[in-house]
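S.K.: everything below, folded, please.
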Amino acid sequence: MYRTILVGTDGSATSFRAVSAAASLAAATGATLVLACAYNPMRERDRTAAADVLGDLAYKVSGGTPADDALRAAREHAVSAGAADIELAAEEGDAVDVLVTLAEKRRADLLVVGNRGLNSLAGRLLGSVPSNVSHRASCDVLIVRTTTGR
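M.R.: Presented below is the predicted three-dimensional model:
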């Protein structure tokens, strides 16, 4: 039985699908749900330039505290899915490193991520978060189908 479930979110709609799946599982098992978001701080000039280039994906770099904003929104999804015992963790660093390290620190029994990136060319060439997490994590990993893969 899972006692601690850690799920990664970046504030995107697809990551919230993974959060909802993890929250439902946490509610069903009585597990603590840890919502995790990795971030890399940016200078304001770089943040503005990146937001201009990213367009619809600007949420990843805009705002005063993007990781905290993503976690607050993820908490709402988790509560809606039935999770009761929820902890938040915003950590500086690469997403894979942060998720694997947090899973170890929090003694997570299950690490949940979305499948975004698994079917992309960039994901195949550079490695995707779900793929890399599944190879590095020392606990069970659940990859939730959050995209159509097309």
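
S.K.: switch to C-alpha atoms for all contacts and neighbour counts from now on
M.R.: Noted.

S.K.: now the helices for this structure?
M.R.: Defined through DSSP state H, the helices belonging to the chain, from first to last, are 13-29, 44-54, 66-80, 95-105, 121-126, 129-136.

S.K.: for comparison, sequence B:
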Amino acid sequence: MYQKILLAVDGSENSIRATEEVIKICQESNHPIQLEVVNALQEVRNSEIVLQQVKPDDVRRDGELRIQPNEEKLRNANIPYTRTIERGDAGKMIANKANNDAFDLVVIGTRGLNGFQKLVVGSVSTEVIKRANCPVLVVK
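M.R.: Down below sits the predicted model:
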């Protein structure tokens, strides 16, 4: 069935549920699955650095802290995975990664943590569905 799965996470409740679905898929598989966990960090704009004194390293550290619950679930289930933290537009980055690295499936929550997503429900997952060449499992 699936040999390569890309799990997009951000630590949100929907992201945790997406992780739980991936665990089920991996545990029910008759063969090993190559799992990559990806977290997309929004680029820090110069205006944010000046106005809010946001440092790029703080954004990366915050991203790593947010996805710890996802990684803890995978470790507790003994699911091997690799982790990637990328910067950029989340929807485009996840879809491009899925396409460029020939993933068989992308698993993503319906909506995440950033402020824009709270206004436009599912904007990242919708972008991934439109752009990815492989199946996308959206978990709510």
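
S.K.: TM-score them against each other, please.
M.R.: After superposition, the two chains reach a TM-score (TM-score structural alignment, normalised by the length of structure 2) of 0.75; 131 aligned residues with a C-alpha RMSD of 3.1 Å.

S.K.: okay if I get the helices of structure 1 as JSON lines plus distance to Leu142 of structure 1 and mean neighbour count?
M.R.: Written out in JSON lines, the entries for those read as follows (distance: least, C-alpha to C-alpha, whole Å; neighbours: other C-alpha atoms under 10 Å):
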{"stretch": "helix 13-29", "distance to Leu142 of structure 1": "9", "mean neighbour count": "22"}
{"stretch": "helix 44-54", "distance to Leu142 of structure 1": "29", "mean neighbour count": "13"}
{"stretch": "helix 66-80", "distance to Leu142 of structure 1": "16", "mean neighbour count": "20"}
{"stretch": "helix 95-105", "distance to Leu142 of structure 1": "13", "mean neighbour count": "19"}
{"stretch": "helix 121-126", "distance to Leu142 of structure 1": "18", "mean neighbour count": "12"}
{"stretch": "helix 129-136", "distance to Leu142 of structure 1": "8", "mean neighbour count": "18"}
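
S.K.: and those: which comes nearest Leu35 of structure 1?
M.R.: With C-alpha to C-alpha, the closest approach to Leu35 of structure 1 among the helices of structure 1 belongs to helix 66-80: 6.7 Å.

S.K.: okay, the angle between that closest one and helix 13-29?
M.R.: Following axes from the mean of the first three to the mean of the last three C-alpha atoms, to 10 degrees, one obtains 40 degrees for the angle between helix 66-80 of structure 1 and helix 13-29.

S.K.: now the longest strand along structure 2 on structure 1. Mean distance?
M.R.: When structure 2 is scanned for its longest strand (criterion: DSSP state E), the result is strand 34-41. Mean deviation of strand 34-41 of structure 2 relative to structure 1 after superposition (mean C-alpha distance after the TM-score superposition for structure 1): 0.9 Å.

S.K.: what packs against that strand?
M.R.: Using 3 or more C-alpha pairs under 8 Å, 6 or more residues apart in numbering; DSSP states H and E as the contact definition, the elements that strand 34-41 of structure 2 packs against are strand 4-8, helix 56-66, strand 82-87, helix 90-100.
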